[in-house]
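Q: this is a predicted model, with the sequence first.
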Amino acid sequence: MNYIIQVDFFKKLLTMLRVEKDIDSDRFKEYSKEVKIGLNLDEENYLAKNAQMYIKAFEEYEKEFIEENSYIFENYIVNFIYSNLFPFCERESIFDSYIMLLIRYTFIRFYLVGMYIYHKKNKEALNKALSKEEVVRFIQCFSKVVEHHKTYLIDLLNYIKEHDFNNLEFVKTLLP
């Protein structure tokens, strides 16, 4: 059930990022397009129509890729912690930093699941979507886009606070 909540939440974050207008990276635009198509995010009632597909896709991706390659995500998190002086990297509090780190990780996972579904649906280069190299390439691209965006992370933290998502209940919905 949390996967459905995550899809809805991250669709909002994707909309806030304004990929087509604010992002210069063609590679990231292509990744975003694949996610939208893969997860059917532009359909009306996308959550109701695709709930079972989301659950299945997240579980499949977890089993087929993340379990065997968790070290990639661990390396990302460790690198983030050291290069950004976590937990003192966000403005207000240590808890804000924790939530923002968790959102970065789960947003990456959301993108990867969307790309996985896209390639699975189109039966093109599914191995590419599951390759370690492609995942690392995506994480690098994601980090450049999100971390270097002038206002996105600040806007995101403000959005979380305005909607009272800065609590442990919300954190539990993001955790796999």
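A: Looks like it came in fine.
Q: going forward, measure contacts between C-alpha atoms and count neighbours the same way
A: OK.
Q: surely Met100 meets Leu157?
A: Yes - taking C-alpha atoms under 8 Å as the definition, Met100 is a contact partner of Leu157 at 7.3 Å.
Q: without its sequence neighbours, what residue ends up closest to the residue most central in space within the chain?
A: For the chain, Phe107 is the residue whose C-alpha lies nearest the centre (C-alpha atoms, centre = their mean; 1.5 Å). Nearest residue to Phe107 in three dimensions, chain neighbours excluded: Phe10, at 6.7 Å (C-alpha to C-alpha, 6 or more residues apart in numbering).
Q: now the helix or strand where that neighbour lies: buried residues?
A: Following DSSP states H and E, one finds Phe10 within helix 2-17. Neighbour-count burial for helix 2-17, with 16 or more other C-alpha atoms under 10 Å as criterion, is recorded at 3-4, 6-7, 10-11, 13-14, 17.
Q: now these as JSON lines including distance to Tyr116?
A: Shown next, in JSON lines, are the buried residues of helix 2-17 (distance: C-alpha to C-alpha, whole Å):
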{"residue": "Tyr3", "distance to Tyr116": "15"}
{"residue": "Ile4", "distance to Tyr116": "17"}
{"residue": "Gln6", "distance to Tyr116": "16"}
{"residue": "Val7", "distance to Tyr116": "14"}
{"residue": "Phe10", "distance to Tyr116": "16"}
{"residue": "Lys11", "distance to Tyr116": "16"}
{"residue": "Leu13", "distance to Tyr116": "19"}
{"residue": "Leu14", "distance to Tyr116": "17"}
{"residue": "Leu17", "distance to Tyr116": "21"}
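Q: then this one, side by side with the first:
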Amino acid sequence: MKWNGKRMKEKVLLPSYMKTFSCIGNACEDSCCVGWTVALDKKIYKKYKNIRHEELTGKFNKGIKRIKGTTASDAKYAYFIMDQQKRCPMLNEENLCGIQLNLGEEMLSPVCTTYPRILNTRGSEFELSAKLSCPEITRLALLNPGGIEFDQTEYEVKSSWAINTVNDAQSIEGDDIFWNLREFAIDIIQNRNLSVSDRMIFLGIFMNKLQDVVEKKQYGSIQLLIDEYRSKLGNRDYVSSLENIADNIPMQIKTLLEIIMLRRKLGINSQRYIDCFDNMIMGLDLDLSQEIEIRDIEEKYLFNFKEYFVPFLNEHEYIFENYLVNYIFENMFPKINTEQIFQQYIKMSVIYAMLKMHFVGISGQNKGVTTDLAIKLIQSFTRVIDHYPSYLKGLIEIVTINGFDTVAHIASLLKDRTITSERLDLMNN
């Protein structure tokens, strides 16, 4: 790839919300320069060390630390040392970046100048999306009732942006397979004839079959598999059978309790997420000083679900749909070159199931959910997942250690309880 100067126009596939995004700076409710480790590559590190500037030179000398040992690389060569308030040393009192103010945007590190954007390439194709750990992106991406749409358009790509390159296995037959797979995954999640939980379950059934095909390296039959399951997605009888899959509330609560223990063990310090986490605890009437039994929570969990969460879900199901579509696009899901198709699906399912359990608890504490509260939870939860790798790893281990990593178990973990008039009467009595 050749860059002509610092910027160039490229044909880029992007969700429509990226066309209107711009950083809102110090008006943002959660600074991306607070609480995060900002990595510096070797090139920008040397530039910073050679700068002579009345305000910044001292900050560069005191605020940057080299990464040494086997973990060091040209891409991750050093990092900014956060102060006692977990703030980047380059931030001024107005929460604006001193580097950008004094030296210009071109002197920002690739991490800083790219975030929250995610620029992926596969071959000569560019894709641009963004992280939901940014509050403004979360609003733009999730609050569109019409769903996320995609456009291929000319877009100004900066040479300083970090690029993630995805290389599919050379043995895969046909350049269109990757695109067809992901297009079908998005079509499943955007199929509003099904509840979001049933869409995820259908996707899991398909991914499990795809895993078999990829393991046998039968790449030529992937399109046939897509066609088969696209037909099933349009089959009313098959789709209706998904509604008969039973939920497993005790398993969901057991998983939730282990999440709580994991959060306490890791000591996550993102205040926005801690606020949401504490709300979840209070909304479930949990006393963490005592041993908690699943049966002690089940009644409260189901009450919150029925009384407070379901009304919000029924009116704003598109938020959860958009969340999953953005996840699929941002992560280039599924990556068939890894041959770990179903493991990728498990990761996606665990994140979504955990997020939904947070919603159930928080809805009880707040006697419902507003869109502002939903944005705060999703954004802060995404930030923690992205920037505390041990948290996500621990979440996945909870599922695998308990043997919940089969199609049937994941379905039970994802499944929403169907609230019928008969069941409402039973739950109210």
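A: Great, that's in hand. All of these numbers come straight from a predicted model, not from anything done at the bench.
Q: still on that earlier bit, list the contacts of the helix holding Phe10 of the first structure.
A: 41, 47, 51, 54-55, 58, 107, 110, 152, 156, 173-174, 176 (C-alpha atoms under 8 Å, 6 or more residues apart in numbering).
Q: and of the residues you listed, the nearest to Ser25 of the first structure?
A: Tyr152 (15.2 Å; C-alpha to C-alpha).
Q: report the contact partners of the closest one.
A: 16-17, 146.
Q: so can I have JSON lines of the residues you listed showing distance to Glu67 of the first structure?
A: Formatted as JSON lines, the contacts of Tyr152 of the first structure follow (distance: C-alpha to C-alpha, whole Å):
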{"residue": "Met16", "distance to Glu67 of the first structure": "30"}
{"residue": "Leu17", "distance to Glu67 of the first structure": "29"}
{"residue": "Val146", "distance to Glu67 of the first structure": "25"}
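Q: which of these are still contacts in the second structure?
A: By both residues aligned by TM-score structural alignment, their matches' C-alpha atoms under 8 Å, the contacts of Tyr152 of the first structure still in contact after alignment to the second structure are 16-17, 146.
Q: closest to Ile81 of the first structure among those?
A: Ile81 of the first structure has its nearest neighbour among these in Val146, at 15.7 Å by C-alpha to C-alpha.
Q: dump the residue contacts of that closest one.
A: The contact partners of Val146 of the first structure, by C-alpha under 8 Å, 6+ apart, come to 152-153.
Q: can you find the partner of it in the second structure?
A: In the second structure, the residue paired with Val146 of the first structure according to TM-score structural alignment is Ile385.
Q: what segments of the stretch 301-429 of the second structure are helices?
A: Using DSSP state H, counting those that start in this stretch, the helices of the stretch 301-429 of the second structure run over 310-330, 341-365, 371-387, 389-401, 407-414, 421-428.
Q: corresponding residue for Lys29 of the first structure in the second structure?
A: Lys29 of the first structure maps onto Ile274 in the second structure, by TM-score structural alignment.
Q: in space, what's closest to its match - neighbours in sequence excluded?
A: Nearest to Ile274 of the second structure is Ile268, by C-alpha to C-alpha, 6+ apart, at 7.7 Å.
Q: and that neighbour, how many neighbours does it have?
A: Neighbourhood size, Ile268 of the second structure [other C-alpha atoms under 10 Å]: 15.
Q: what helix or strand does it sit in?
A: Short version, using DSSP H and E: Ile268 of the second structure is in no helix or strand.
Q: which ones are touching it?
A: Ile268 of the second structure neighbours (C-alpha under 8 Å, 6+ apart): 274, 384, 388.
Q: can you rerun that using 10 Å?
A: 262, 274, 384, 387-388, 391 (C-alpha atoms under 10 Å, 6 or more residues apart in numbering).
Q: could you do Tyr111 of the first structure as well?
A: 7, 10, 14, 31-32, 34-36, 38-39, 117, 138-139, 142 are the contacts of Tyr111 of the first structure under C-alpha under 10 Å, 6+ apart.
Q: from Met332 of the second structure, how far out is the alignment partner in the second structure of it?
A: Under the alignment (TM-score structural alignment), Tyr111 of the first structure pairs with His358 of the second structure. Going from His358 of the second structure to Met332 of the second structure by C-alpha to C-alpha, to the nearest Å gives 26 Å.
Q: columns distance to Val213 of the second structure on top of the helices of the stretch 301-429 of the second structure, output as a markdown table?
A: Converted to a markdown table, the helices of the stretch 301-429 of the second structure look like this (distance: least, C-alpha to C-alpha, whole Å):
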| stretch | distance to Val213 of the second structure |
| --- | --- |
| helix 310-330 | 20 |
| helix 341-365 | 10 |
| helix 371-387 | 30 |
| helix 389-401 | 23 |
| helix 407-414 | 16 |
| helix 421-428 | 41 |
